[in-house]
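Chemist: Below is the sequence, then the predicted model.
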Amino acid sequence: MVIEYAPLEDELGDVLDKAMRHACCTEQALAEHSGVSAEKIHDAIDYRYELTAGELKRLAVALGLNEPGLLALAQNRYPLPEISGLPFCLYPLRTPHGIGVANAYIVAECGQSSGILFDAGSDYAQIERVWPKRIRKIEAIFITHVETEHTGGLEELQRILGRVPVFFPEGICISDTSARAGEVGGGFAMGEGARLRYGAFEVRAIKTPGHTEAHNSYVVSAPALSDATQLLVSGDLIFAGSAGRGYFCAQSFADSLKRLFTELPGKTVIAPGHGPLTTLENERLHNPFSK
């Protein structure tokens, strides 16, 4: 079991703003479609909430959002599941990002001192402060996408850890100063469906573009235990109670999100780039973007 204390990445205003951007919808157009005043919509996006339950339901319908999930978020009652059943140990590395957190993760066989790392935090000093004492060796680093809060610590981590292989989505330039994977220990593109084994567990890449053009999510499983719970390291695709922004392409983002909801088992544990852990079943039921 994992007891979660990380705050949700988004609140109501963020979700409404993202949904409008994904739908290419202006405040005025949403007001006309939902019957909620543009002023109230603007205030909500600016974190000033005076929306009634009826108005929230109309906004959910107009934006194609999950109504119960949006209401739960607005009432600060968004449910989070108990996390259990993973056949390996998961170490969340949470570092400050704005008013929330950015996450990196170590996956390791329980009781062992080596593991694999997903994303690298914004800088080494922050990651070092939350690094688990048990873990003394990293076998590989997997990058979901290149943004400062997820790759800023990579270069220094490589220098400290040695020549650890770095795997990243196809399309990332390894000379990018935000990633610099090719300059310290080598970098390797990991395309759709690629699989790598580390001890008792396997990492499979899923191409999930939309937030950025080059974005992978990673499924970590224990092949010898066919019924065991899987872990999805989702980067900035899906969060507990929300989703990322489709900066690269809103349609690609929506397709990637739909793919996760459709293809993966409900008991899959989601380890997002921001906010707390959750499960796919929980997000299917409650996430405003699950409809």
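Modeler: Structure received.
Chemist: rest of the way, CA atoms for contacts and neighbours
Modeler: Noted.
Chemist: got a list of what Asp236 touches?
Modeler: By CA atoms under 8 Å, 6 or more residues apart in numbering, Asp236 lies in contact with 211, 243-245, 272-274.
Chemist: That should have said Ala181, apologies.
Modeler: Taking CA under 8 Å, 6+ apart, we find Ala181 in contact with 154-155, 166, 174-175, 187.
Chemist: rerun at 6 Å
Modeler: Neighbour list for Ala181: 174, 187 [criterion: CA atoms under 6 Å, 6 or more residues apart in numbering].
Chemist: Check the one 10 residues further on too.
Modeler: Applying CA under 6 Å, 6+ apart, we find Gly191 in contact with Glu170.
Chemist: re the thing from before, which one (most neighbours) among the contacts of Asp236?
Modeler: Neighbour count (other CA atoms under 10 Å) singles out His274 as the most crowded of the contacts of Asp236, with 31 neighbours.
Chemist: structure B:
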Amino acid sequence: MKLRKVIVGAYAANCYIVIDEKEGKSVVIDPGDDVKNIIDAIDASNTKVEYILLTHGHADHTSAAEEIRNKYNAPIAISREDYNMMKSRELMYGKLIDKVDIYVEDNQVFEFGNIKLKALYTPGHTPGGVSFLGENMVFTGDTLFQSSVGRTDFTGGDFNAIIDSIKNRLMTLPDEMVVFPGHGPKTSIKEEKMHNPFL
């Protein structure tokens, strides 16, 4: 397995491309902006995009999703709760995606090549926030950052919910699990247990 990170947009969001080199397949997580840079990274991987996975519906994580879908014919997956927020045209939510291909369910598994990513509902930053769990890594979107947590002062945010999500869905993962957040550097479950002031 190989991982590419593309930092995109004015908010320096992390877009991840998770690659199974042997099988020539990949998924794109949170294509938020700078579509050309994302396409360049995908094309450099020489893989077929199987899914576009969105951790939540904010514009800095979703704005390039339709262009990526149109180019690679890959389905867009997002929670129904966050898609409904996008439809409401709330501030911070991205331009409406014309069609959602897959409404993500809790514990749903996305397979591509020999890699599996399981969806974990982690609401709080948004009503339908999702993290994607792999064998030794978890993509947390804007739920958990290095030494911080996601904002909850936007429409649909809930501080108690995000803390509950982190404590009961993420901090129960193995200490060595690597955390790839929606902004900033990677961290680990162990590091966040030890140093995150919100926990």
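Modeler: Received it, and whenever you're ready, just let me know what you need. Just so we're clear, the structure is a prediction, and the values are computed from it rather than from any experiment.
Chemist: care to give me the TM-score?
Modeler: Once superposed, chain against chain, the TM-score is 0.85 (TM-score structural alignment, normalised by the length of the second structure); 189 aligned residues with a CA RMSD of 2.1 Å.
Chemist: Identify the residue spatially nearest to Ile106 of the first structure, adjacent ones excluded.
Modeler: Closest residue to Ile106 of the first structure apart from its sequence neighbours, by CA to CA, 6 or more residues apart in numbering: Leu117 at 4.5 Å.
Chemist: cool, Ile127 of the first structure as well?
Modeler: Gly121 (6.1 Å).
Chemist: element containing the one you found, please.
Modeler: Following DSSP states H and E, there is no helix or strand that holds Gly121 of the first structure.
Chemist: That one maps to what in the second structure?
Modeler: Aligned counterpart of Gly121 of the first structure in the second structure: Gly32 (TM-score structural alignment).
Chemist: Can you give me the neighbour number for that match?
Modeler: Other residues close to Gly32 of the second structure by other CA under 10 Å number 28.
Chemist: Contact partners for the spatially most central residue of the second structure?
Modeler: Nearest to the mean C-alpha position of the second structure, counting by CA atoms, centre = their mean, stands Thr55 at 3.4 Å. Contact analysis of Thr55 of the second structure by CA under 6 Å, 6+ apart lists 129-131, 141.
Chemist: Neighbour-wise, which one of those residues leads?
Modeler: The most neighbours of any of those, using other CA under 10 Å, belong to Val130, which has 32 neighbours.
Chemist: how about the residue mapped onto that one from the first structure, what does it touch?
Modeler: Under the alignment (TM-score structural alignment), Val130 of the second structure pairs with Asn216 in the first structure. Asn216 of the first structure is in contact with 144, 169, 206-208, counting by CA under 6 Å, 6+ apart.
Chemist: re earlier: to which residue of the first structure is the residue nearest to the centre of the second structure aligned?
Modeler: Looks like Thr55 of the second structure aligns to Thr144 there (TM-score structural alignment).
Chemist: residue boundaries of the strands in the second structure?
Modeler: Assigned by DSSP state E, the strands in the second structure fall at 2-8, 13-20, 25-29, 48-53, 76-79, 102-104, 109-112, 115-121, 130-133, 137-141, 144-145, 148-149, 178-181, 187-188.
Chemist: which helices and strands sit right next to the third one?
Modeler: Helices and strands touching strand 25-29 of the second structure, by 3 or more CA pairs under 6 Å, 6 or more residues apart in numbering; DSSP states H and E, are strand 13-20, strand 48-53.
Chemist: So which other helices or strands are in contact with the shortest one?
Modeler: Meaning strand 48-53 of the second structure. Judged by 3+ CA pairs under 6 Å, 6+ apart, the packing partners of strand 48-53 of the second structure are strand 25-29.
Chemist: Relative to the first structure, what is the average displacement of the strand it packs on?
Modeler: Superposed on the first structure, strand 25-29 of the second structure shows a mean distance of 1.2 Å to its aligned residues (mean CA distance after the TM-score superposition for the first structure).
Chemist: between that strand and strand 137-141, how big is the angle?
Modeler: 40 degrees (axes from the mean of the first three to the mean of the last three CA atoms, to 10 degrees).
Chemist: chain center to strand 25-29 of the second structure: distance?
Modeler: Relative to its chain's centre, strand 25-29 of the second structure lies at 11 Å (CA atoms, centre = their mean, to the nearest Å).
Chemist: the inter-axis angle of it versus strand 13-20?
Modeler: Going by the same axes, to 10 degrees, strand 25-29 of the second structure makes 160 degrees with strand 13-20.
Chemist: Could you pull out the buried residues of strand 25-29 of the second structure?
Modeler: Within strand 25-29 of the second structure, the residues that qualify as buried are 25-29, counting by 16 or more other CA atoms under 10 Å.
Chemist: same question, stretch 277-291 of the first structure
Modeler: So for stretch 277-291 of the first structure, counting by 16+ other CA under 10 Å, buried means 277-284, 286-290.
Chemist: before we move on, what about stretch 38-55 of the second structure?
Modeler: Neighbour-count burial for stretch 38-55 of the second structure flags 38-39, 41-42, 45, 47-55 (criterion: 16+ other CA under 10 Å).
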